[in-house]
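# Predicted model and sequence follow; I will ask about them next.
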Amino acid sequence: MDETTARGTEPQRYAVDLFAFWHPSVWGLETVADIKELGARDPRRLWDRLLTLVTDSGVQAIEVTFAPFDWRTAVAAYGSLSGLLAELDARGLAIVSGYLPSLEDPVALLPENRASLLEAVGGYVDFLAAVGATALVGSAPLRGTRGAITASFVDLATASRLAVPFHEIGAICQRAGIRFALHTESHSQMWTARDIDLFMLATDPFYVGLCPDAAHIVLGGGDPVAIAAKHSDRLVTAHWKDATGPMSWDLPIDKSIHVAHREFCRVPGEGIVDWAAWAAVMKSAGLLDPVLLEIDAIDTPVESIRRAIRHLDGVLATV
């Protein structure tokens, strides 16, 4: 198929969150801990291989994420910011956004730890601005397991408390010309349609936007197209990922919950998301350049990304 899409004569650009390459077998390793060890011991070896996988998949940009697929390891791999930029330019790649894992840690969000968090965010945001990225994305901490002996609730008080660090991070981003967006992570405190409404109400739109993830919204029983359209004025970026349908709210919520999500996640075109309708909302919001794919950690990321691109090229040609 001709790569020309709704953008006219220019080929459609795609980006991918680097989480797509998180599976140990991609690296010939046994565990995720082995990937982290390789990144700490030999960042250049890891990042050379990572960027080769990225270019082989057919995307033109990336969202940096957890270490060692993070910005600090990337800079260490090439000796400096300028060295990293030269490597990206040589490969025809760009960095469009960054994911902030520390927002998932409730301890990091405590008032007594806020200064350390904000200092780290400042360095991250300065990096994103320097490489020409536009967005910083983060998820709220996990919910408590439903029915647990010690129950926890996501209510207006919860959203108001979390809005404090979210606003502070948003202000740091604004000063650097970066936009901050909350991500709709499954089983997090901002997951269901109601949760998203709650956090959009509790936060200032001048400083806090939204990064809807189509798959995670489906997993929570929501309609990703309707939610994205409802909050179209808050959209900063979006994760294009598919899902087979809703998953239970009653799973035990612990550190393994993210692995449980993978059973239900699919590449775009292999689940139930209405991608034509989703793409129309994103086009109206100016978020088609690039389309940011999120592929769950699987052992065939390059092939999966290529399948997603083939499907979405067809969809976007009609939008």
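Done, it's in. Residues are numbered from 1 along each chain as shown.

# C-alpha from now on. contacts and neighbour counts both.
Noted.

# what ranges do the helices span in the stretch 1-150 of the chain?
For the stretch 1-150 of the chain, applying DSSP state H, counting those that start in this stretch gives helices covering 32-41, 43-57, 71-78, 81-90, 114-131.

# Switch these over to JSON lines, and while doing so, append mean neighbour count and distance to S152 to every line.
Below are the helices of the stretch 1-150 of the chain laid out as JSON lines (neighbours: other Cα atoms under 10 Å; distance: least, Cα to Cα, whole Å):
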{"stretch": "helix 32-41", "mean neighbour count": "16", "distance to S152": "30"}
{"stretch": "helix 43-57", "mean neighbour count": "17", "distance to S152": "39"}
{"stretch": "helix 71-78", "mean neighbour count": "20", "distance to S152": "34"}
{"stretch": "helix 81-90", "mean neighbour count": "15", "distance to S152": "43"}
{"stretch": "helix 114-131", "mean neighbour count": "17", "distance to S152": "22"}
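
# The ones you listed: which one's closest to F180?
F180 lies closest, by Cα to Cα, to one member of these: helix 114-131, at 9.7 Å.

# Check which helices and strands the closest one is in contact with.
Applying 3 or more Cα pairs under 8 Å, 6 or more residues apart in numbering; DSSP states H and E, one finds that helix 114-131 contacts strand 94-99, strand 135-139, helix 156-175.

# Need the residues that contact the second one.
Read it as strand 135-139. 96-101, 103-104, 125, 128, 173, 178-185, 188, 190, 211, 236-237 (Cα atoms under 8 Å, 6 or more residues apart in numbering).

# what's the angle from it to helix 156-175?
Here the directions of strand 135-139 and helix 156-175 differ by 160 degrees (axes from the mean of the first three to the mean of the last three Cα atoms, to 10 degrees).

# Just the angle for strand 135-139 relative to helix 114-131, thanks.
Put simply, strand 135-139 runs at 140 degrees to helix 114-131, going by the same axes, to 10 degrees.

# hold the first one in mind and look at this next one:
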Amino acid sequence: MTGTPSPGPSRTLDRIRVGSAPDSWGVWFPEDPEQVPWQRFLDEVSQAGYQWIELGPYGYLPTDPARLADETAARNLRVSAGTVFTSLHQGPAVWDETWEQVSRVATLTRAMGAAHLVVIPSFWRDDKTAALIEPSELTTEQWRHLAEGTERLAREVRERYGLEIAVHPHADTHIDTEEHVTRFLDATDPALVNLCLDTGHYAYCGGDSVKLIETYGERIGYLHLKQVDPRVLAEVVRDGTPFGPAVRQGVMCEPPGGLPALEPVLTAAQGLGVDLFAIVEQDMYPCPPDQPLPIAERTRRFLRGCGA
């Protein structure tokens, strides 16, 4: 799909710190023969013009802080966040298992000088077969577990590691559509729980990123930048395709060829008057090893053209 490049920024987006992530190199798992080696990711993300990265799936990049610090510094890279996956709607029974994972990722995230932990809810259907793992709608009790568990997680992560969580609305999870995102925000403490607004996932689920920023701006703590191809998305919605196969169909596309338009999103985020990371995450697993770098370079040029 093609798009018209931005005519140029109306102002400099000096509160937005742009980066990229292993996801933009087709990395979804700690180890997978279809993924590029971590050294190549670090080399190419730096070559593409980025200075900020996320850790990606724990174990993909070196987990020894000293080694990772050396590897990133050698390429003039810094870490903005780590990522964890949770099933907090299942209640207190999953807390110990959740915290075991969170503590590992938070330890490395803090050691790398980052201040954010991106929290992704668990999927309600199998990412490959589309089989239901559990109902797509939570019960009232599960919503309460989700809200209380997320607040506890935010509190513990802040107190023990000095990190702020950013909950990531995600396709095929219970925090996805505008209705679910709004319900989650209204159920959680603004002093503890913010969002990682992923522009692609929110559009995938029918949401308007600019509207969300304008309505709940004080809850936007982090951004992921991506776009969806509306033609592929229409097929995905028609066929009920799960997220993983939808990515293989190319539902997430290279900017500026999809939706939402990123310049209005960035301008709205700039208008919040706070410093925000905006990390490019173009889902494309799996992908040929030579595909990510040219896309990353073009995307970085496009974002500079937006003022970021």
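Perfect, thanks for sending it. It should be emphasised that the depicted structure is a prediction, and the values quoted were computed from it without experimental measurement.

# what's the TM-score for these two chains?
Once superposed, the chains reach a TM-score of 0.80 (TM-score structural alignment, normalised by the length of the second structure), with 288 aligned residues with a Cα RMSD of 3.4 Å.

# any idea how far stretch 86-104 of the second structure is from the chain center?
With Cα atoms, centre = their mean, to the nearest Å as the basis, stretch 86-104 of the second structure stands 20 Å off its chain's centre.

# Now do that stretch: distance from first to last residue.
Stretch 86-104 of the second structure has an end-to-end distance of 14 Å (Cα to Cα, to the nearest Å).

# Okay, whatever residue of the first structure lines up with T188 of the second structure and T192 of the first structure: tell me how far apart.
Using TM-score structural alignment, the partner of T188 of the second structure in the first structure is T203. Look at T203 of the first structure and T192 of the first structure: by Cα to Cα, they are 17 Å apart.

# between these two, which one's more packed in?
Neighbours per residue, other Cα atoms under 10 Å: of T203 of the first structure and T192, the larger number sits with T192, 24 against 19.

# Now which residue in the second structure aligns to the more buried one?
Matched by TM-score structural alignment, T192 of the first structure corresponds to T177 in the second structure.

# Give me the nearest residue to that match, chain neighbours excluded.
With Cα to Cα, 6 or more residues apart in numbering as the criterion, T177 of the second structure has its nearest non-adjacent residue at 5.2 Å, and that residue is C205.

# Verify the stated contact: the one you found with E179.
No - using Cα atoms under 8 Å, C205 of the second structure is not in contact with E179; the gap is 10.2 Å.

# Neighbour count: those two, which is higher?
Set side by side, C205 of the second structure and E179 show more neighbours around C205, with 18 against 11, by other Cα under 10 Å.

# Just the terminal-to-terminal distance for stretch 156-170 of the second structure.
One end of stretch 156-170 of the second structure to the other measures 23 Å (Cα to Cα).

# wait, stretch 237-244 of the first structure
Its first and final residues considered, stretch 237-244 of the first structure spans 22 Å by Cα to Cα.

# Can you check which part of the second structure that stretch sits on?
Using TM-score structural alignment, the partner range for stretch 237-244 of the first structure is residues 222-229.

# Repeat that for stretch 82-98 of the first structure.
By TM-score structural alignment, stretch 82-98 of the first structure lines up with residues 66-82 in the second structure.

# what's the matching stretch in contact with?
42-43, 46, 50-56, 61-62, 105-106, 108-109, 112-118, 277.

# And P264 of the second structure? What does it align with in the first structure?
Checking TM-score structural alignment: P264 of the second structure goes with A277.

# Helix or strand for that match, just tell me which one.
Using DSSP states H and E, A277 of the first structure maps to helix 275-284.

# Please enumerate residues in contact with the helix or strand that that helix is followed by?
Remark: after helix 275-284 of the first structure, the chain's next helix or strand is strand 291-293, criterion DSSP H and E. Strand 291-293 of the first structure is touched from outside by R13, Y14, A15, V16, D17, T237, A238, H239, W240, K241, I305, with contacts defined as Cα under 8 Å, 6+ apart.

# In the second structure, what stretch matches strand 291-293 of the first structure?
Strand 291-293 of the first structure maps onto residues 278-280 of the second structure, going by TM-score structural alignment.

# What residues of the matching stretch count as buried?
In terms of neighbour count (16 or more other Cα atoms under 10 Å), stretch 278-280 of the second structure has its buried residues at A278, I279, V280.

# go on, stretch 195-215 of the second structure?
Buried residues in stretch 195-215 of the second structure, defined by neighbour count with 16+ other Cα under 10 Å: 195-205, 207-210, 212-213.

# Repeat that for stretch 183-197 of the first structure.
183-193, 195-196.

# what does stretch 138-147 of the second structure give?
Buried, per 16+ other Cα under 10 Å, within stretch 138-147 of the second structure: L138, W143, R144, H145, L146, A147.

# Same check on stretch 256-272 of the second structure?
For stretch 256-272 of the second structure, a neighbour-count test (16+ other Cα under 10 Å) marks 256-263, 265-270 as buried.

# Need the distance between the two termini of it.
Terminal residues of stretch 256-272 of the second structure lie 23 Å apart, using Cα to Cα.

# Next, check the buried residues of stretch 183-197 of the first structure against the helices and list the overlap.
Among those, the ones falling in helices (DSSP state H) are A193, D195, I196.

# Tell me the one of these nearest P252 of the first structure?
Distances from P252 of the first structure to those, taken by Cα to Cα, are shortest for D195, at 19.1 Å.
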